[in-house]
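[1] would you be able to build a 3D model of this:
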Amino acid sequence: MSGSRDVAREPEDLSCLFVERANAGDVAGLVALYEPDAVLATPDGGEVRGEAEIHRFYSDLVASAPRFAAGAQHPALRLGELALTATRLPGGAGATAEVARRQPDGTWRWVLDRPNVT
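    The predicted structure follows:
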């Protein structure tokens, strides 16, 4: 991640960074929230793997200029270098579930992401 870009110091930071970057159309910033070999579930029941596929997915998503709102972030459930993050989406639209991992520099990135578990 670039030196001027905010990083997730805690796993709960990832959700806020996602909303900010998605609303700004910052595809590179969205991809930077994930480890290079991360897996992201897609709305059609499929999945995308790795930086290149995640980049393509978010490029397509932000092209339609959706607006995201912050949901109710649950405290992360931690086990060593892993954390389960979850957010209840606004307006009863479901919830997210993600697994984040602490990076060697102490920041957090997602390794698994299911943006809508309902």
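
[2] every contact and neighbour count from this point should use C-alpha atoms.
    OK.

[3] where do the helices sit along the protein?
    Remark: helices assigned in the chain by DSSP state H are 13-24, 27-31, 50-63.

[4] now the other sequence, so there's something to compare against:
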Amino acid sequence: MSPVVTDPAELPMLFQDALNSGDVDALLALFAPGAGMRTVSGAHLTGPDALRAELAGTVAAHGRLTNRSRHALVAADTALLVTDWTLEVDAPDGTRIAPTGTTANIARRDADGTWRFLLLNPLGTA
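    So this is what the prediction gives:
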């Protein structure tokens, strides 16, 4: 069951909590139908199967996300969410790395009033 998110500013923390608990289904529930994301490597993914594969890979790499919200700018049924992040993961060679960045994410309010991510861009303006 999808969470009822009535404030788009909650989405980054809900994403953080779901990732840190390893719950790929909870992560996917935060995305609107037809949503997409840009990966930290720059690839653009759309659709639930591609999103699931990307998020499951992060969980499998023992991802630990820390988000710090900067802005939630809302107009009508659209929100721009700017968030600073650090993601600790196990690299393929077994070392632990911790890339950082600033997102520029877009959320949309559904007809039932629930906010979900429409587009995730962890690389912000890069």
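
[5] count of neighbours near the counterpart of Arg102 of the first structure in the second structure?
    Arg102 of the first structure maps onto Arg109 in the second structure, with residues paired by TM-score structural alignment. Arg109 of the second structure: 20 surrounding residues under other C-alpha atoms under 10 Å.

[6] again, but for Pro33 of the second structure
    15.

[7] now swap in Pro99 of the second structure and tell me
    Counted with other C-alpha under 10 Å, the neighbours of Pro99 of the second structure add up to 10.

[8] cool, and Leu14 of the second structure?
    For Leu14 of the second structure, using other C-alpha under 10 Å, the count is 17.

[9] go on, Ala93 of the first structure?
    Residues lying near Ala93 of the first structure (other C-alpha under 10 Å) number 12.

[10] translate it into the numbering of the second structure.
    Under the alignment (TM-score structural alignment), Ala93 of the first structure pairs with Thr100 of the second structure.

[11] identify the residue spatially nearest to its match, adjacent ones excluded.
    Leaving aside its sequence neighbours, Thr100 of the second structure sits nearest to Thr86 (C-alpha to C-alpha, 6 or more residues apart in numbering; 4.3 Å).

[12] ok, that neighbour touching Ser69?
    No: counting by C-alpha atoms under 8 Å, Thr86 of the second structure does not reach Ser69; the two are 11.9 Å apart.

[13] quick one: the match of Arg102 of the first structure and Arg116 touch, right?
    Yes: counting by C-alpha under 8 Å, Arg109 of the second structure touches Arg116, with 6.5 Å between them.

[14] ok, residues contacting stretch 45-65 of the second structure?
    Residues outside stretch 45-65 of the second structure that contact it (C-alpha atoms under 8 Å, 6 or more residues apart in numbering) are 16, 19-20, 22, 24, 27-28, 33-39, 85-91.

[15] just the buried ones among these, please.
    Buried members of the contacts of stretch 45-65 of the second structure, counted by 16 or more other C-alpha atoms under 10 Å: 16, 19-20, 22, 24, 27-28, 35-39, 85-90.
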